[in-house]
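A.B. asks: Give me the fold of what follows.
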Amino acid sequence: MIRTIGLPAETKDGERRVALEPSAVKSCVQAGHDVLVQAGAGRGAGFGDADYEAVGAKIVASAQEAWSADLVVKVKEPQRHEWAYFRRDLVLFAYLHLAAEPELARALMDAGVRAYAFETLEERGGLPLLAPMSEVAGRTAAIVGAHYLAQGSGVLLGGSAGVPPARVVVVGLGVAGTMAARGARGMDAEVTGIDIDLHRLMEAHERGIVTATLASSEHAIGEAVADADLVVGAALVTGAKAPKLVLEEHVRSMRPGSVIVDLAIDQGGCVETARPTSHSNPIYETHGVIHYCVTNVPGQYPRTASRALSAAIAPKLVRLAANLDDPLLATALNVADGRVVHPTVADALGL
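C.D. replies: Sure thing, here's the model as predicted:
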């Protein structure tokens, strides 16, 4: 029986989002739950403690008090110092990305936590709790790509009179990739979309989201990347580690000062030379190519991202608190009874 819901402040580097805005907390209170909000949890997204108190939440002074709730909801995966709050009767609801976080998976199993992941919840063929942040991340990819391209090769995405526009390659045209392509096209870049789904490629071309399409293959990706000024990696396999589609030899073929934005880095990255970075240190260079591989890209737009995420989470959270075995939420369950129970996640972890 879930009586209390905890909302701790996020502690990941540069993370200013909050999982629930006040209106979502109100929904939980109206459903009969006590909501414990850590003081300052919503400040980065523009929500004050008084906003939460006004809808019936209880403001608690420490993270420990928020984590003492029956069910804890947060944005990003628990950081190592938060593992001390794990316990056998805890229910956790957050982005977990366990395929790329084996140590976290082991900590959850050892503590007996019942853990549900936003990113694996499937509904009508989609990922309703991943899509809002994929949209924000995709839009951001075009912005940060343009920014670092200026610092690198000095190429303007849209070009100029007598100067051709930049070449952008987007690998994977799901929600994130589509939004990245739209953003780059909005700045008048030439955009090539690569995907394994021919129908998706046709639709993107017909809608003008891309200027060219390629069916995914190692050879096609290699040729496209070699001529690219900006590459956006956005390949996703739900619950699994991202496939390595842009190989190191492809990166080596790119011009110095070109840019790679790997949006799949949460799941291990789809670029072979990608490694996780943070908002404090967002980029590094490999083979002269700038890599931006921040693992919580939407955190830099906390107001927009928090409101979008909260709207998606709130109805699912109320259902979860009412029934931990709700069949509509079954695909979100990653860890229970000391083991990884999501088959794709378990396979990715070799369990």
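A.B. asks: Please count neighbours and contacts with C-alpha atoms only from this point.
C.D. replies: Will do.
A.B. asks: Please enumerate the strands of the stretch 201-350 of the chain.
C.D. replies: Secondary structure of the stretch 201-350 of the chain by DSSP state E, counting those that start in this stretch: the strands cover 212-215, 230-233, 259-262, 283-286, 289-292, 333-336, 339-340.
A.B. asks: who wins for proximity to residue 202 among those?
C.D. replies: strand 212-215 (7.9 Å; C-alpha to C-alpha).
A.B. asks: Packing partners of that closest one?
C.D. replies: Counting by 3 or more C-alpha pairs under 8 Å, 6 or more residues apart in numbering; DSSP states H and E, the packing neighbours recorded for strand 212-215 are strand 190-195, helix 198-206.
A.B. asks: before we move on, back to that, ok, which of the strands of the stretch 201-350 of the chain comes nearest residue 50?
C.D. replies: Taking the strands of the stretch 201-350 of the chain one by one with C-alpha to C-alpha, strand 333-336 is closest: 33.1 Å.
A.B. asks: So which elements touch the closest one?
C.D. replies: Using 3+ C-alpha pairs under 8 Å, 6+ apart, strand 333-336 is in contact with helix 102-111, strand 114-117.
A.B. asks: so how far is the longest one off the chain centroid?
C.D. replies: I take that to be helix 102-111. 20 Å (C-alpha atoms, centre = their mean, to the nearest Å).
A.B. asks: Likewise for stretch 259-277?
C.D. replies: Distance, centroid of stretch 259-277 to centroid of chain: 12 Å (C-alpha atoms, centre = their mean).
A.B. asks: same deal with stretch 189-208?
C.D. replies: Here stretch 189-208 is found 22 Å from its chain centre; the criterion is C-alpha atoms, centre = their mean.
A.B. asks: For it, buried residues please.
C.D. replies: Residues of stretch 189-208 classed as buried by neighbour count (16 or more other C-alpha atoms under 10 Å): 189-195, 200-201, 204-205.
A.B. asks: which SSE is residue 169 in?
C.D. replies: Per DSSP states H and E, residue 169 falls inside strand 167-171.
A.B. asks: Same list (the helices and strands packed on strand 212-215) but as TSV, adding distance to residue 14.
C.D. replies: TSV is the format used below for the helices and strands packed on strand 212-215 (distance: least, C-alpha to C-alpha, whole Å):
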stretch	distance to residue 14
strand 190-195	30
helix 198-206	33
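A.B. asks: So which of those is nearest residue 295?
C.D. replies: Across those, closest to residue 295 is strand 190-195 (C-alpha to C-alpha), at 22.3 Å.
A.B. asks: Before we compare anything, build this one as well:
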Amino acid sequence: MIVGVPKEIKTREYRVGMVPAGVRALTSAGHTVLVETNAGVGSGIPDSEYQRVGAQIVASADEVWKRAEMVVKVKEPIAPEYERIQPGQIIYTYFHLAGVDPELTKTLIKKKAAAVAYETLQLDDGSLPLLKPMSEVAGKMAIQVGAACLEKAHGGKGILLGGVPGVRRGRVTVIGGGVVGLCAAKVAVGMGAEVTILDVNLERLTYLDDVFLGRVSVLASDTESIAKSVRESDLVVGAVLIPGGKAPKLVSEALISEMSPGSVVVDVAVDQGGCIETCKPTTHDNPTFTVHGVVHYCVANMPGAVPQTSTYALTNTTRPYSRKIADMGLIEAVKSDRALARAMNTYNGHVTYEAVAKDMGYDYLPIMDAFGRK
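C.D. replies: A predicted model of the protein is given here:
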């Protein structure tokens, strides 16, 4: 199979879809890997490292997309890339279709592309192995950027999360106790903040209570508990996930207006539409905006700011599946692996992931049925 790795073009997106170890795994098995020149530079990987393991360095993204049977990326294709998508092409990346430009879904359907989405590849135990490493990075970063936004110079109220003796600590509320929430809470606790985690899963709350040995408050998530915690917080982290679907709006604009001026919200769920009503996607160039005196940080590709960590963490998990698709072909690979089957968001002009179909207003066709359609 011919596998293409284009350079990411989202604002300040420095990650790359494949590292040299991934290239070697494919070339040693007889596959061809095309890497756009300088695709890995932002992650500290020069072209020479890719050439050393057998990649072909090509001069343009157009050539990568035109020649590749499978394109391996990090972020979803954006508008300049829509025309580059080839009919029937396999695209293996994060898509978050329910939370991005609806034109992307239309384009994938029109081109009959096979969208293999990292974020919905799900094991039988319910875990999301390709989402987990970036959730870990984003969760930890949420507290770092939130703490910076609380500084007066950045529009915040001037609170130090850890406080000092004789002065109260900063109050942090984390909505959602999954991977993002757990990692956010770890950093917040490490900085000395007063931390509350809310989740609807009581078993998860029990686990979090055990992990933190009583150093955080764990609360059952409902309208009242969210409202009370958010009002009293200096920093709120939105960490809610519905695999493949839009995040529920759990914090209303009215509630945001009740927070004290200079408070901060960081919505990690923004790439799936966000769980805070006032949030909208921002970029690393212009990461924040203010609503009702509350600073909002809503960068949709947060891990792109730390690419040397993020790229290797991500590709450690994506590599085995790209190799399986290349070795077996997409259809046989999907038939042999239920996790990979769940990653299929579109195929041959159909939407093959139920939550995406529901949120985007398309008919849903299970992937095994789609394989039988012409």
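A.B. asks: TM-score of the superposition?
C.D. replies: Here the TM-score for the pair of chains, by TM-score structural alignment, normalised by the length of structure 1, is 0.98; 349 aligned residues with a C-alpha RMSD of 1.0 Å.
A.B. asks: Counterpart of residue 183 of structure 2 over in structure 1?
C.D. replies: Aligned by TM-score structural alignment, residue 183 of structure 2 pairs with residue 179 of structure 1.
A.B. asks: Help me confirm that its match comes into contact with residue 143.
C.D. replies: No. Using C-alpha atoms under 8 Å, residue 179 of structure 1 makes no contact with residue 143, being 11.1 Å away.
A.B. asks: Tell me the spacing between the aligned residue in structure 2 for residue 324 of structure 1 and residue 323 of structure 2.
C.D. replies: Under the alignment (TM-score structural alignment), residue 324 of structure 1 pairs with residue 330 of structure 2. Residue 330 of structure 2 sits 11 Å away from residue 323 of structure 2 when distances are taken as C-alpha to C-alpha, to the nearest Å.
A.B. asks: before we move on, the earlier item: so for residue 173 of structure 1, which of the helices and strands packed on strand 212-215 of structure 1 sits nearest?
C.D. replies: strand 190-195 (6.1 Å).
A.B. asks: how big is the offset of the closest one relative to structure 2?
C.D. replies: Following the fit onto structure 2, the mean deviation recorded for strand 190-195 of structure 1 is 0.3 Å by mean C-alpha distance after the TM-score superposition for structure 1.
A.B. asks: quick check: that strand aligns to which part of structure 2?
C.D. replies: Residue span in structure 2 matched to strand 190-195 of structure 1, by TM-score structural alignment: 194-199.
A.B. asks: Please say which position in structure 1 residue 63 of structure 2 maps to.
C.D. replies: Residue 63 of structure 2 maps onto residue 65 in structure 1, by TM-score structural alignment.
A.B. asks: ok, residue 247 of structure 1 - contacts?
C.D. replies: 222, 271-273 (C-alpha atoms under 8 Å, 6 or more residues apart in numbering).
A.B. asks: For the residues you listed, which pairs are in contact in structure 2 too?
C.D. replies: Mapping those onto structure 2 (both residues aligned by TM-score structural alignment, their matches' C-alpha atoms under 8 Å) leaves 271-273 still in contact.
A.B. asks: Is it correct that residue 38 of structure 1 is in contact with residue 11?
C.D. replies: No. With contacts counted by C-alpha under 8 Å, residue 38 of structure 1 stays clear of residue 11, the gap being 12.0 Å.
A.B. asks: related to what we said a few turns ago, and the strand holding residue 169 of structure 1, how far from structure 2 on average?
C.D. replies: Mean for strand 167-171 of structure 1 is 0.2 Å (mean C-alpha distance after the TM-score superposition for structure 1).
A.B. asks: contacting residues around the helix or strand following that strand?
C.D. replies: Downstream of strand 167-171 of structure 1, the next assigned helix or strand under DSSP H and E is helix 175-186. Helix 175-186 of structure 1 is contacted by residues 131, 134-143, 157, 168, 170-172, 190-191, 193, 204, 209-210, 232-235, 263 when judged by C-alpha under 8 Å, 6+ apart.
A.B. asks: can we see that at 6 Å?
C.D. replies: For helix 175-186 of structure 1, contacts defined as C-alpha atoms under 6 Å, 6 or more residues apart in numbering pick out 134-135, 138-139, 141-142, 209, 234.
A.B. asks: tell me the two of those that are most distant?
C.D. replies: 134 and 209 (16.4 Å).
A.B. asks: Spit out the contact partners of the residue mapped onto residue 22 of structure 1 from structure 2.
C.D. replies: By TM-score structural alignment, residue 22 of structure 1 lines up with residue 20 in structure 2. Contact partners of residue 20 of structure 2, counting by C-alpha under 6 Å, 6+ apart, are residue 50.
A.B. asks: any idea how far residue 55 of structure 2 is from residue 20 of structure 2?
C.D. replies: From residue 20 of structure 2 to residue 55 of structure 2 the distance is 8 Å (C-alpha to C-alpha).
A.B. asks: try residue 6 of structure 2
C.D. replies: On the measure of C-alpha to C-alpha, residue 6 of structure 2 and residue 55 of structure 2 end up 12 Å apart.
A.B. asks: got JSON lines for the kept ones among the contacts of residue 247 of structure 1, with distance to residue 153 of structure 1 too?
C.D. replies: Converted to JSON lines, these look like this (distance: C-alpha to C-alpha, whole Å):
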{"residue": "271", "distance to residue 153 of structure 1": "20"}
{"residue": "272", "distance to residue 153 of structure 1": "22"}
{"residue": "273", "distance to residue 153 of structure 1": "19"}
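A.B. asks: Ranking by neighbours, what's the top pick from these?
C.D. replies: In terms of neighbours by other C-alpha atoms under 10 Å, those top out with residue 271 at 30 neighbours.
A.B. asks: What is the equivalent residue in structure 1 for residue 237 of structure 2?
C.D. replies: Aligned partner of residue 237 of structure 2 by TM-score structural alignment: residue 232.
A.B. asks: next one: residue 280 of structure 2
C.D. replies: Per TM-score structural alignment, residue 280 of structure 2 is aligned with residue 275.
A.B. asks: Identify the residue nearest that match in space, chain neighbours excluded?
C.D. replies: residue 293 (6.5 Å; C-alpha to C-alpha, 6 or more residues apart in numbering).
A.B. asks: Many thanks, we can stop here.
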